[in-house]
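*Asks:* could you look at this predicted model? Sequence included:
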Amino acid sequence: MRPARALIDLDALRHNYRLARARHGARMLAVIKANAYGHGAVQCARALEDEADAFAVAFIDEAMVLREAGILRPILLLEGPFSTEEVQRAAAFDLWPVVHHAGQLAMFDAADLPQPIDVWLKLNTGMNRAGFEPEDVRAAWLRLRDSGNVGEITLMTHLARADEPQVITTDEQVATFDAAIAGLEGPRSLSNSPATLGWPSTHADWGRAGILLYGADPMPDEASGLRAVMTLESEVISVREVPAGTPVGYGARFVTSRPTRLGLVAMGYADGYPRSTRDGTPVAVDGMPARLAGRVSMDLLTVDLTDVPGAGPGSRVELWGPQVPVNRVAQAAGTIAYEVLCNVKRARFEYRG
């Protein structure tokens, strides 16, 4: 059996959720959109169902996968409904739609629901991606209330730069939010993952834990106590010894500077390890530090084993996980951990805990 696999530590997932909820001090959504950021939405939801206050996904098809798997907790639809029919499906399956533009207000006006459902009303406070402008939120809140189809209205916004602790944008967004919703009834939700960890001023009735659930620390000091949930690993399948000056891989991007032992690893960009990752990116071989050497291929990559003399065929290679933070790999690939984790495929998934 090809040794490329993604080990998913569900105990670590629960640890990270508990940490987030304790840090935030109030109810916490577990965000499991995009197949739980590549970790397996159904498996992660089952692991958290006894602990999570509610879940969040992007759209209704993701929610229905969870409902069909027997997940009963409330589920927030972050993109909201795309039609009046979806409003009615949300009512039937205990889903909480986000409402963030005028077209969705019209869907609630037109819906024929057996009883009101809870919604989340989103404000644009500076992200400039989705949400009502501050001067329009009161009218939107009144229209939802008067539709007869809406029960509790949670007021929410999304923070654009909470992962930058020295930047004042988050404080400005909080001030804009507070001013816009003054006098409106309903719970509040501002905190995403970095705000949960680093901005107590954003902590309100609901937090929304996303990337932190999976152990990729969104704060620059990476000192939050999160545990890696996914370990992407494989094995060395062959070893080649080459002299100094030997080019390795497509395009001869890497050239050895010394006599080198090269380990060929069964892992490539078709498995989700980024092709753009630079030479020298850390890996761990049998628990010892090593590095990527040469351009990543579709099915294979090469690591420098010179400083791990005991390594050879069958040696375990951690591409990211507890020893090699996924943030470091993402940085070396010129991207972010969110994208790297979401792109894992073809590797065999194994769940523990």
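*Replies:* Great, that's in hand. Given the structure is predicted, the values throughout are model-derived calculations rather than measurements.
*Asks:* CA atoms for contacts and neighbours, from now on please.
*Replies:* OK.
*Asks:* spatially speaking, which residue is in the middle of this structure?
*Replies:* By C-alpha atoms, centre = their mean, the chain has its centre lying nearest to Ile211, at 3.5 Å.
*Asks:* dump the residue contacts of that one.
*Replies:* Contacts for Ile211 were tallied using C-alpha atoms under 8 Å, 6 or more residues apart in numbering; they are Tyr37, Ser193, Asp217, Pro218, Tyr338.
*Asks:* what does Gly272 give?
*Replies:* Val340, Leu341, Asn343, Val344, Lys345, Arg346.
*Asks:* show me where the stretch 1-150 of the chain has its strands.
*Replies:* 5-9, 27-31, 54-57, 75-77, 95-99, 117-123, 150-157 (DSSP state E, counting those that start in this stretch).
*Asks:* which one, of those, ends up nearest to Pro322?
*Replies:* Closest approach to Pro322 among the strands of the stretch 1-150 of the chain is made by strand 5-9 (10.5 Å; C-alpha to C-alpha).
*Asks:* ok, back up a step: and the contacts of Ile211, which are buried?
*Replies:* Tyr37, Ser193, Asp217, Pro218, Tyr338 (16 or more other C-alpha atoms under 10 Å).
*Asks:* what about those residues, which are in strands?
*Replies:* Among the buried ones among the contacts of Ile211, no member is found in strands (DSSP state E).
*Asks:* Throw the residues you listed into TSV and include distance to Ala266, thanks.
*Replies:* Shown next, in TSV, are the buried ones among the contacts of Ile211 (distance: C-alpha to C-alpha, whole Å):
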residue	distance to Ala266
Tyr37	23
Ser193	33
Asp217	27
Pro218	29
Tyr338	23
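*Asks:* Val57: which of those is nearest?
*Replies:* Top of the list for closeness to Val57, among the buried ones among the contacts of Ile211 and by C-alpha to C-alpha, is Tyr37 at 10.4 Å.
*Asks:* tell me who's in contact with the closest one.
*Replies:* Residues counted as contacts of Tyr37 (C-alpha under 8 Å, 6+ apart) are Ile211, Tyr214, Tyr338, Leu341, Cys342.
*Asks:* structure two is appended below for comparative analysis:
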Amino acid sequence: MPKETAGGLLHIDLSALASNWRTLRDNAGGAEAAAVVKADAYGTGIEQAVPALARAGCRTFFVAHLSEAIRVRAVGPDATIYVLNGLFPGTSPVYVEHKLRPVLGSFEEIEEWAAFCRSQGQKREAAIHVDTGMNRLGLTVAHGLTLKDRAECTDFEVALLMSHFVSAEESDNPLNIRQIESFKAVRETLPGVRASLANSSGIFLKEKPHFDLVRPGYALYGGNPTPDHDNPMSAVVNLEARIVQLRWVEENGTVGYNARWLALGRRRIATLSVGYADGYPRSASARGKSGEELLAGMVVVAGRLCPFAGNVSMDLITVDVTDVPEKDIQRGDTVTMIGGSLDLDEVGRRAGTIGYEILTNLGRRYARSYRGKQG
């Protein structure tokens, strides 16, 4: 979309993305650093992010869906690609066609993959997922301890044993230790099989549970993997919105749907051409009175933080810009919605959600621009 006609401008820094991968690799204690590029590379674009990461040295990628894996293969012909969400019945031929690896999380999936490999007369690679505490996907630890005795596991190559942290961003959570110990117990029964446990935050735990491969996701795109400390990652995403209109609202006037925001005194309102249809969460709405400290969205206008005023609507957001000198703001200007002091985690906090959701909801109506080498 041409930037001149777009309501929002999304800037993605591929050099920062590559730099973040190198930072995570350097903190992984010699383990291989993969990259999680599910959800369209966390909203930044698989077709742009994967080549940038590959040029930085990344060789292994994880996605959630088979359709995403096929897209990664198209731009990563030599990559190792794992599909996290398991093996859907009857899809084994698609994995082989595109040289993909399923992550098997149940005996049913293991049996189906093994039977397919037998029918082909060739051992194919797959990962096995053991659940150490999430209770979401994967074999139980008790079942994982029996893998060495399962005949089906000799019909294919177990290329990776993996699990997933529940609360790695909480560095002192005792569940981290329990998960590490459970994972170690299963790993010891499968000598020679590569192992992976650490996500972005797991890389930075003092226990250093790096094993053979780490799987960063959120941190690659600028999210803070160490919430109790300064963010070691560089910003990758910057989002700007265009001002459609400026108006004055008189004292006791209301703004937005359901009249949830009240002007105490005369206030100047900027209307932005972005809304929840563009992926900006409605939960960032400001409901109250002007001047109140609200946990709601903010934007940067001419270098000043300005609060939302009223509900986020489908295509528009209203902002109180009274404190911005009139000479510094006009129709058609852009304001910063993500960037600078409004990093992903702060934007998520103000919307009552997490930066992950902000990233992965980035809409397709934005004009996208990429900095750094791509393709």
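*Replies:* Looks like it came in fine. What you see is a predicted model; the values in this text were computed from it and never measured.
*Asks:* what does the superposition give as a TM-score?
*Replies:* The TM-score (TM-score structural alignment, normalised by the length of structure 1) is 0.93; 351 aligned residues with a C-alpha RMSD of 1.9 Å.
*Asks:* rewinding a little: and the buried ones among the contacts of Ile211 of structure 1, which of them are in helices?
*Replies:* Residues of those located in helices (DSSP state H): Tyr37, Ser193, Tyr338.
*Asks:* average offset between whichever strand in structure 1 runs longest and structure 2?
*Replies:* Across structure 1, the longest stretch assigned as strand under DSSP E is strand 230-242. Once fitted to structure 2, strand 230-242 of structure 1 is off its aligned match by 1.6 Å on average (mean C-alpha distance after the TM-score superposition for structure 1).
*Asks:* following element in sequence after that strand, please.
*Replies:* Note on strand 230-242 of structure 1: by DSSP states H and E, the next helix or strand toward the C-terminus is strand 247-248.
*Asks:* mean deviation (superposed) between that following strand and structure 2, please.
*Replies:* Using mean C-alpha distance after the TM-score superposition for structure 1, the mean distance for strand 247-248 of structure 1 is 0.9 Å.
*Asks:* distance from the helix or strand that that strand is followed by to the middle of the chain?
*Replies:* Where DSSP H and E defines the elements, the next helix or strand beyond strand 247-248 of structure 1 is strand 254-255. Averaging C-alpha positions (C-alpha atoms, centre = their mean, to the nearest Å) puts strand 254-255 of structure 1 34 Å from its chain's average.
*Asks:* same thing with stretch 198-207 of structure 1?
*Replies:* 19 Å.
*Asks:* swap in stretch 228-240 of structure 1?
*Replies:* 22 Å.
*Asks:* in structure 2, what stretch matches it?
*Replies:* The aligned range for stretch 228-240 of structure 1 in structure 2 is 235-247, by TM-score structural alignment.
*Asks:* give me the residues contacting the matching stretch.
*Replies:* For stretch 235-247 of structure 2, using C-alpha under 8 Å, 6+ apart, the contacting residues are 6-14, 16-17, 44, 221-223, 268-274, 330-339, 343.
*Asks:* so which residues of structure 1 form helices?
*Replies:* Using DSSP H, helices in structure 1 cover 10-24, 33-38, 41-48, 60-68, 84-92, 102-110, 137-146, 169-181, 193-198, 326-332, 337-342.
*Asks:* deepest in the core, which of these is it.
*Replies:* helix 193-198 (a mean of 24; mean count of other C-alpha atoms under 10 Å).
*Asks:* tell me the average deviation of that one from structure 2 after fitting.
*Replies:* Relative to structure 2, helix 193-198 of structure 1 is 1.8 Å off (mean C-alpha distance after the TM-score superposition for structure 1).
*Asks:* so that helix aligns onto which residues of structure 2?
*Replies:* Helix 193-198 of structure 1 maps onto residues 200-205 of structure 2, going by TM-score structural alignment.
*Asks:* residue contacts, Ala198 of structure 2?
*Replies:* His164, Phe165, Pro209, His210, Leu213, Val214, Arg215, Pro216.
*Asks:* same check on Arg215 of structure 2?
*Replies:* Ala33, Ala34, Ala35, Val36, Phe62, Ser196, Leu197, Ala198, Asn199, Ser200.
*Asks:* which residue sits closest to the counterpart of the third one in structure 1, ignoring its sequence neighbours?
*Replies:* In other words, Ala35 of structure 2. Matched by TM-score structural alignment, Ala35 of structure 2 corresponds to Ala30 in structure 1. Excluding the flanking residues, the one nearest Ala30 of structure 1 by C-alpha to C-alpha, 6 or more residues apart in numbering is Phe55, at 4.7 Å.
*Asks:* that neighbour maps to what in structure 2?
*Replies:* By TM-score structural alignment, Phe55 of structure 1 lines up with Phe61.
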